[in-house]
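[1] My questions are about this predicted structure, shown below with the sequence.
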Amino acid sequence: MRRALPIMFQGTHSDAGKSVIATAFCRIFARNGWKTAPFKSQNMSLNSYVTLDGKEIGRAQGVQAEAAGVVATTHMNPILIKPSRDQEAQIVVHGKPYENMKATTYRNEFFHLGLELIQQSLHVLMNEYDRLVIEGAGSPAEVNLNDRELVNMRVARMANAPVVLVGDIERGGVFASLVGTLQLLEEQDRKRVIGVIINKFRGDLSLLQPGLRWFEQYTGVKVLGVVPYTHVRIDAEDSVALSRYATKKDNGKAIDVAVIQYPRISNFTDIDPFFAEPDCSVRFVSDASLLGEPDILILPGSKNTIEDVHFLKETGLFVAIRRLYERSDTIMFGICGGYQMLGERIKDPFHVETPLDAVAGLSLLPVETTLACEKTTVLCEGMLVYKNEMFDVKGYEIHMGRSLVKQGEPLILLSGKTDGCKTKDERVIGTYMHDLFHNDMFRHHLLNSVRRKKQLSPLMERPHYRQLRAQAFDDLADCVEKHVDVKAIERKMIEFQGGEHHAL
């Protein structure tokens, strides 16, 4: 019977680079001919991925499945936690909403069910694949949570997986964080750590060597590699990553793309293709004083649309966006929650998001939204009409609302229905379709129309984002293979399974 060889990557903290390293190993194993699956037992993220059967999992596991060349399933992320407000989150089980829970309720009442779900998914994956790349979350040294944790060392024990600890040197104090993490682990778990990877290194490696030797002598744990800081086009899953993005315009770029950053921003990977465009400056805005007059303004998705509308009002962005429409020729896009905000009213009769019954929107689109208890998660494709041209587009929907368009033409013609809304002058556009800008022909046309408006020549050669994405997987795998002792990790994977029939 097939039984996968597992490896688990844990970090000293969130955003240490676990997801990226795990993605690299998914690609490495797949290129070496192993049928490989990613796994993260419990993911907390507002960036989602929709599977072929219309289920919702963490974005990182969907991307890792793509890197491995396999179809993503909910077994790869059986539990997804989507924070909706302070100390409360929507719990998604096998791709469908289960219940909204407070943190204490989740910890006290969900633990045993969660454990069962994780065991079942591990069993399925271990028997269907050759390699299993498991990703932890946060830190395994959260001593206040470890008695009921569902995502780090307990999962490593369940899978009998060796563990590689990932530390982020860019933040400083990497040796202290690695040593401290190891010292706080229980003895049985510390023995599971086969080595560490130091991530995001910049500079002269020779200057780091004394520290590497000291670390190995002090801890007895091997340094398996030092991965240089590299820019990879791999989707971010955690809003922590937003801190790395610009808040000011790059004046060397012709097109200014501003993205509203509200507290419950979700699926902000929608704007990733603009980072690849040579003439686009992308910046995140959370204060009215920084809005300016961008060429393109994007209101992305939100896990709590009503609360984020209140954020717009509290920060002055609500008024600033309306004035921007009146006084400039900025093109505005609302995606999912952003689309709802652009409408006239958002009603919440079932109190899905807040105790409030309704909130007024920006009233830039003739749309009224009613939030619903049932979530829509579906892959979609259709025909988008913009500037008298038609474009084939495909993406996905994740939302808990229904929007009624009172007048005007829809934006996208889907099979059996329509989606979105736009103003007559096509300056304000709303849609539920995520990944809209991943469609190259539409994005190229949009950006070149902005250039023409600014009396600039259009760019005839622009990147094809999905090709860049595929190449990014290989570039990442090449980088990790060059700087990490992959063979040593594979030998340990075999040792942990008793040296069974998984020869290299």
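    Thanks, I have the structure now.
[2] going forward, measure contacts between C-alpha atoms and count neighbours the same way
    Noted.
[3] And the closest residue to Asp440 other than its chain neighbours, how far from Asp272?
    Of all residues not flanking Asp440 in the chain, His464 sits nearest, at 5.9 Å (Cα to Cα, 6 or more residues apart in numbering). For His464, the distance to Asp272 equals 12 Å [Cα to Cα, to the nearest Å].
[4] again, but for Lys482
    Here the criterion is Cα to Cα. By it, Lys482 lies 27 Å from Asp272.
[5] what's the answer for Arg264, then?
    From Arg264 across to Asp272, the span is 18 Å (Cα to Cα).
[6] got the contact list for Glu168?
    One correction, residue 168 is Asp, not Glu. Shown in contact with Asp168 (Cα atoms under 8 Å, 6 or more residues apart in numbering): 12, 16-17, 174, 198-201.
[7] and if we set it to 10 Å?
    Applying Cα atoms under 10 Å, 6 or more residues apart in numbering to Asp168 gives the contacts 11-18, 174-175, 177-178, 197-201, 227, 229.
[8] Now do the residue nearest to Asp440: how many residues are near it, please.
    Using other Cα atoms under 10 Å, His464 has 17 other residues around it.
[9] let's bring in a second one:
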Amino acid sequence: MGALMLQGTGSDVGKSVLVAGLCRAFANRGLRVLPFKPQNMSNNAAVTVDGGEIGRAQALQALACRAEPHTDMNPVLLKPQADHTSQLIVHGRVRGTLGGGNFRAKRGTLLPEVLESWARLRAQCDIVVVEGAGSPAEINLRAGDIANMGFARAANVPVVLVGDIDRGGVIAAIVGTRAVLDPTDAVMIQGFIINKFRGDSALFEDGYRQIEALAGWRGFGVVPWLAASARLPSEDAVVLERHARHAAGTIRIACPILPRIANFDDLDPLKAESAVQLVMVPPGQPIPADCALVVLPGSKATIADMAAMRQQGWDIDILAHHRRGGRILGICGGYQMLGRRILDPHGIEGPDRAIDGLGLLDVETVLTQDKALRRVRGQALGQPFEGYEMHMGETAGPDCSRPFAMIDDGRTDGACSANGQVMGSYVHGALGGTALRGALLAALGVDSDGADHAASVDAALDAIAEGLETHLDVDALLACAQGATRI
């Protein structure tokens, strides 16, 4: 049994991709590997084999391990929503809503449940690769911590610190982390990795050795900017505005970046199509008038995001697009926004109990306290698909008599306008299927490349694993992991 934890000098240093790459590298060596993240904060989530939800990054890491995603891989998940609150998910199920201060007070009490999941995973595999959250250098958050050193010390897991050289200041970031850590935390760190290096890494040799000397930790290698990582789904919505526009295509598909956008990886298969220019529209910018399709994405707080859409004037852009005959697809929260009204009688999302939708579908949504979490298969646009549902709400109305999809268990999903111009669905991930994506693009007047999106992601994981084998001392990392003492 072994374990290794990657922590970062900050957020967005590439921990998720490195964990996925190491999971695949170890799996390719014939080891039984599983991923683990004690606490995550993300509105991008996936439905697990045991009927719960975990962060999308951990589902990707499970794929890297060639394992089914399970709620034990991410026992605590925070999903930010309106009014500075987050939905608390424990072992895959909703346990309530917390404010930032309340969670800081409560999180320490969740450690026993985190360790329960940890023990179950450890019993099933040869090695667990663990991802931290944020940075252990945030010493103001150390008391009650379950995400970084609090977990590492409780589970006695060796830690490797990841620094991002692309953002600059990596020497100070790593050495500074060593300087502020409590000595009993610092002793858990076995070394460091430099990530996202561009150019000739030999030029950083002096800096690398200076980090080793000043921090007293060994280096495990310098990872270059791995192009294959762009083919992986992103977990953090920060990347959307950073990469708002993509390469030119025959048609434009536009998606507004809502403040509480969720599961935006639904659009990744469209982004990969050569005929498509996917435009992620940031706040302050109009939705392009020449787009063929507007996609309204998932949302963690539909009422708040509907209000934000009006504040941005995107509702005017969408209605004008509709009058011009443009097509519109709403997914999950986006589907709810297409209806006449959204009601929240239990105050699930916050103090605002109702809002008018865009009125492009003759349906109405009532948010419910029960959360639908299930994997589904069915037929839509005459083609088979697979995906998953993850929503708190029931939608009904005359347009539901024209469902978007027929589910294999006999249920219907979503709604369509009488002319098929407007479509809404609760199913995430359906566009990953080649057949359904091809049918949607054909309706827009272009051909699909026919690429297998899942195969592309899997190939990217292999490419990343190969890159890590080349640029990291993977043997030393494995030896470090296998030296971990099991509690």
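    Thanks, I have it. Not measured: the values here are computed from a predicted model.
[10] List the residues that are in contact with both of His464 and Asp272 of structure 1.
    His438.
[11] got a list of what the one residue sitting closest to the centre of structure 2 touches?
    Nearest to the geometric centre of structure 2 sits Glu235, at 2.8 Å (Cα atoms, centre = their mean). Listed by Cα under 10 Å, 6+ apart, the contact set of Glu235 of structure 2 reads 12, 16, 41-45, 55-58, 60, 262-265.
[12] re earlier: show me which of Lys482 and Asp272 of structure 1 is the more surrounded one.
    More crowded of Lys482 of structure 1 and Asp272, by other Cα under 10 Å: Asp272, with 18 against 13.
[13] Which element, helix or strand, includes whichever residue in structure 2 pairs up with that one?
    The alignment partner of Asp272 of structure 1 in structure 2, by TM-score structural alignment, is Asp268. In this assignment (DSSP states H and E), Asp268 of structure 2 forms part of helix 268-271.
[14] and for whatever helix or strand comes next after that helix, what are the contacting residues?
    For helix 268-271 of structure 2, the following helix or strand on the C-terminal side (DSSP H and E) is strand 276-281. Strand 276-281 of structure 2 is contacted by residues 240-258, 267-268, 270-272, 287-288, 291-295, 314, 441, 446-448 when judged by Cα under 10 Å, 6+ apart.
[15] From the chain's centroid, how far away is strand 276-281 of structure 2?
    Strand 276-281 of structure 2 has its C-alpha centroid displaced from the chain centroid by 19 Å (Cα atoms, centre = their mean, to the nearest Å).
[16] you'd agree Leu468 of structure 1 is up against Ala276?
    Yes: counting by Cα atoms under 10 Å, Ala276 is a contact partner of Leu468 of structure 1 at 8.6 Å.
[17] shared neighbours, those two?
    Common contacts of Leu468 of structure 1 and Ala276 (Cα under 10 Å, 6+ apart): Arg233.
[18] List the buried residues of the longest strand seen in structure 1.
    Scanning structure 1 for the strand with the most residues, using DSSP state E, yields strand 367-386. Burial within strand 367-386 of structure 1, assessed by neighbour count using 16 or more other Cα atoms under 10 Å, is assigned to 367-372, 375-379, 381-386.
[19] on that earlier part again, return the members of the contacts of Asp168 of structure 1 classed as buried.
    11-18, 174-175, 177-178, 197-201, 227.
[20] Just to be sure, which of the residues you listed are found in helices?
    Judged by DSSP state H, the subset of these located in helices is 18, 174-175, 177-178.
[21] What is the most widely separated pair among these?
    Farthest-apart pair in those is Lys18 and Phe175; separation 16.9 Å (Cα to Cα).
[22] hang on, the earlier thing: the residue nearest to the centre of structure 2 corresponds to which position in structure 1?
    Using TM-score structural alignment, Glu235 of structure 2 pairs with Glu237 in structure 1.
[23] Give me the contact list for the host helix or strand of Arg452 of structure 1.
    Assessed by DSSP H and E, Arg452 of structure 1 sits inside helix 440-453. Here helix 440-453 of structure 1 makes contact (Cα under 10 Å, 6+ apart) with 254-256, 273-274, 277, 279-280, 295-296, 329-331, 384-387, 389-393, 436-437, 454-466.
[24] and if you look at stretch 479-487 of structure 2?
    Under Cα under 10 Å, 6+ apart, the answer for stretch 479-487 of structure 2 is 1-5, 115, 119, 122, 126-129, 154-160, 190-191, 474-477.
[25] now the helices for the stretch 151-300 of structure 1?
    Counting by DSSP state H, counting those that start in this stretch, the segments of the stretch 151-300 of structure 1 that form helices are 153-159, 174-184, 187-190, 209-219, 272-276.
[26] most neighbours per residue, which of these?
    Mean neighbours per residue, mean count of other Cα atoms under 10 Å, is largest over the helices of the stretch 151-300 of structure 1 for helix 153-159, with a mean of 20.
[27] related to what we said a few turns ago, list the contacts of the spatially closest residue to the match of Asp272 of structure 1 that is not a sequence neighbour.
    Sequence neighbours aside, Pro233 is the residue nearest to Asp268 of structure 2 in space, at 6.9 Å (criterion: Cα to Cα, 6+ apart). Taking Cα under 10 Å, 6+ apart, we find Pro233 of structure 2 in contact with 17, 44, 56-57, 60, 263-269, 457.
[28] Same list (these) but as a markdown table, adding distance to Ala435 of structure 2.
    Formatted as a markdown table, those follow (distance: Cα to Cα, whole Å):
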| residue | distance to Ala435 of structure 2 |
| --- | --- |
| Val17 | 29 |
| Asn44 | 24 |
| Arg56 | 24 |
| Ala57 | 26 |
| Leu60 | 22 |
| Asn263 | 21 |
| Phe264 | 20 |
| Asp265 | 18 |
| Asp266 | 15 |
| Leu267 | 15 |
| Asp268 | 15 |
| Pro269 | 12 |
| Val457 | 17 |
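[29] which of those lies closest to Leu31 of structure 2?
    Looking across the contacts of Pro233 of structure 2 and measuring by Cα to Cα, the closest to Leu31 of structure 2 is Leu60, at 17.7 Å.
[30] Just give me the match in structure 1 for the closest one.
    Aligned counterpart of Leu60 of structure 2 in structure 1: Val63 (TM-score structural alignment).
[31] Nice, that's everything, thank you.
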